[in-house]
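In: the sequence and its predicted three-dimensional model are supplied below.
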Amino acid sequence: MPNKRPRGPQPHWRPKRETLRVLTAVDTILDRYRDHLPISLRQTWYVLLSDGVMAKIERDYKRMCEYVGMARRSGRIPWDAIRDDTQIAVEAPPSFAGPGDFFTAVDAAVDDYRVDRQTGQPVRLELWCETAGMVPQLVRIGEGFGIACFSGGGFDGLAGKHDAAMRAVEGGRKTLVLHIGDYDPSGEHLFNSLAEDVIAFAQAAGAEVEFERVAVTPEQIATYDLPTAPPKATDRRSFSGTTTTQAEALPPDILATIVREAIAAHRDLEVHRQALAREEAERRAIRERLGRWSDPGEPPAG
């Protein structure tokens, strides 16, 4: 029997009244958090709950996913506004339309020139999050300080843990991992498992690593009145709380503020300003060395 679910673009789709009510609320959310896009479906869902648009039941979550999916197929919601948690990023090898295109890329590369903005700081920072869908938001926050962001979901990422320890060795000073994860038995055990294993690998290689839980904390749940749920009855692992909250329940702007404050607490701002000044001076020097050309199709002189 053929699958009757929608496939491909749906430009002629017209939502029903209830669907339109929910999508109008989603439009408002995307406009409210336009500086933090893309956001994940789960983040959208939690804001809808906070705004009283939908009830916290699995059926409503599935309905929202279907509505948003059709809205994307129809063109109502831009594809790049929503981050799919299961999306896999694949980069093609670089290629160019011709020499002019290449030198345009060189020009853009000079604009993007950066020094290591963590040089001279008391600790080297990394951002880790449990949910892959939150990575793009955290990347935007960390990039201004030269801080990389990693998704640390799962308990069996042995190679990733070892890689983190080796980055600490190469960094030449203490590494502090700022971690964002769910407040539930799984999130607590994930955080502890990651920290213990990475720290052990680092110590064996002569490096120092520490982990700091940035979110979600019981204090944040109370302060921001985040939605909670009881722990799963089937999860027998020890847990410090009595209710659970997912990291994506934090509104994007509040999450950004929390992460920025955590970063600033471990940055020497004068050292950071000096790095930016050095970066700009070296960028000018590169431009002088390459020379400028009026026709992007012509290579620089000399």
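Out: Yep, it's here. Here the structure is a predicted model, which means the values were calculated and not measured.
In: when you work out contacts or count neighbours from here on, use the C-alpha atoms and nothing else.
Out: OK.
In: run through who's touching the one helix or strand C65 maps to.
Out: In this structure, C65 sits in helix 58-74 according to DSSP states H and E. Outside helix 58-74, the residues that touch it by Cα atoms under 8 Å, 6 or more residues apart in numbering are 8-13, 19, 22-23, 41, 45, 54, 77-79.
In: structure two is appended below for comparative analysis:
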Amino acid sequence: MSKITASRKKRNRGYIEGYKPNAKTRQLLEQAQVVLQEYRKYWPLTCRQIFYRMVGAHGYDKTEAAYGRLCHHLANARRGKLIPFEAIRDDGVTTYSLGHFDDRDAFLRHVRQLGEGYTRNRLAAQHVHMEVWCEAAGMLPQLHRVAEWYSVPVYSSGGFDSLTAKKRLADRICAMEKEAVILHLGDYDPSGVSIFDSVAADVTAFVEADRPHGLVSVEFERVALTSEQVHDNDLPTAPAKATDSRSKTWTGGTCQLEALPPNVIADILEEAIKRRINWMQFVEDLDAEEQDRVMIGGLLPAPESMGAV
């Protein structure tokens, strides 16, 4: 039986104490820190977003090898405490949280916090249900900050072509019993566009078959990335992959969503949401939310009855 041994290659574990990158790496990290500071309000950024900003602003090589080097140095800089961990998101972790409490007092504190932070679903009374779907899971926190004010949920579409995901989406739409709009953000390439078109057709077919009445419908809008946005923002492109059979009918280059600056993506998404909002209803919901919060506050357990906080 062969013996399995760990790699002899030394890898960093935990923090890097006394991290001192060489001059060339320091220059690279200084450029990355300029990008992070410029887009501070959109943290966490993905490594790919930092990469594209450096390609455009600092002439960094637009190659996968250069991207790999940047990711390596960014990881070391975080371990070395030169860059805050919360500035970058590079995880793909799925978490199942537990609604458990240390004791009764912890539960009562939780209930009071929920009541004090009560927010009405501002989409519930609108004539249309909206959802945001994005290929890049790392961008979800940025998109959530835009959509949260309007109570629009945000999903990662990494499994967008999953039959289960498509059926669940169709079931949610049918349960809403009204029009639905799916706002999608993804790469501009043959694969991304083809999957988007296929999913739109598949979900629409499920909705039309299962809807409780004719007023239930679904519309898919590709918010980003489009050929017009690539052109208007002078984004870097690459040839379509020759190994992708869908490239045969593709015209022009391809481009990744993360090539768009974070602020531009946020503006594009917010505009797409605002176009669908009934503002009279929205203001009514904000007023009702405040009244609800006052009423809920009167029903909550008093702080003194909850033990030490």
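Out: Perfect, thanks for sending it. Since we're looking at a predicted model, the values are computed, not measured.
In: what's the TM-score here?
Out: Remark: TM-score between the superposed chains equals 0.93 [TM-score structural alignment, normalised by the length of structure 1]; 298 aligned residues with a Cα RMSD of 1.9 Å.
In: circling back: read off where the helix holding C65 of structure 1 ends up in structure 2.
Out: Under the alignment (TM-score structural alignment), helix 58-74 of structure 1 falls on residues 64-80 in structure 2.
In: quick one: which of the contacts of helix 58-74 of structure 1 is the most crowded by neighbours?
Out: W45 (24 neighbours; other Cα atoms under 10 Å).
In: now do the same contact list for the aligned residue in structure 2 for that one.
Out: Using TM-score structural alignment, the partner of W45 of structure 1 in structure 2 is F51. For F51 of structure 2, the contacting residues are Y60, Y67, L70, by Cα under 8 Å, 6+ apart.
In: which residue ranges of the stretch 51-200 of structure 1 form strands?
Out: Remark: strands assigned in the stretch 51-200 of structure 1 by DSSP state E, counting those that start in this stretch are 82-83, 124-129, 148-151, 175-180.
In: overlap between the contacts of F51 of structure 2 and structure 1?
Out: With both residues aligned by TM-score structural alignment, their matches' Cα atoms under 8 Å, the contacts of the contacts of F51 of structure 2 that structure 1 also has are Y67, L70.
In: which one of the contacts of F51 of structure 2 is nearest to R172 of structure 2?
Out: For the contacts of F51 of structure 2, the closest approach to R172 of structure 2 (Cα to Cα) belongs to Y67, at 38.5 Å.
In: tally of neighbours for that closest one?
Out: As a burial measure, Y67 of structure 2 scores 18 neighbours (other Cα under 10 Å).
In: just E270 of structure 1 next, same as before
Out: Using other Cα under 10 Å: E270 of structure 1 sits among 10 other residues.
In: give me the angle between the host helix or strand of F51 of structure 2 and helix 64-79.
Out: In the assignment (DSSP H and E), F51 of structure 2 maps to helix 47-58. Relative orientation of helix 47-58 of structure 2 and helix 64-79, computed by axes from the mean of the first three to the mean of the last three Cα atoms, to 10 degrees: 110 degrees.
In: show me what the longest helix seen in structure 1 is packed against.
Out: Using DSSP state H, we find that the single longest helix of structure 1 is helix 269-290. Here helix 269-290 of structure 1 is seen to pack against helix 99-111 when contacts are counted using 3 or more Cα pairs under 8 Å, 6 or more residues apart in numbering; DSSP states H and E.
In: return the set of buried residues in the helix it packs on.
Out: F102, F103, T104 (16 or more other Cα atoms under 10 Å).
In: same list (those) but as JSON lines, adding distance to T223 of structure 1.
Out: Supplementary listing: the buried residues of helix 99-111 of structure 1 in JSON lines, determined by distance: Cα to Cα, whole Å:
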{"residue": "F102", "distance to T223 of structure 1": "51"}
{"residue": "F103", "distance to T223 of structure 1": "52"}
{"residue": "T104", "distance to T223 of structure 1": "49"}
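In: how about the contacts made by the residue lying closest to I173 of structure 2 once chain neighbours are set aside?
Out: Spatially, and ignoring its direct neighbours in sequence, I173 of structure 2 is nearest to A180 (6.3 Å; Cα to Cα, 6 or more residues apart in numbering). A180 of structure 2 is in contact with V128, H129, M130, I173, V216, S217, V218, E219, counting by Cα under 8 Å, 6+ apart.
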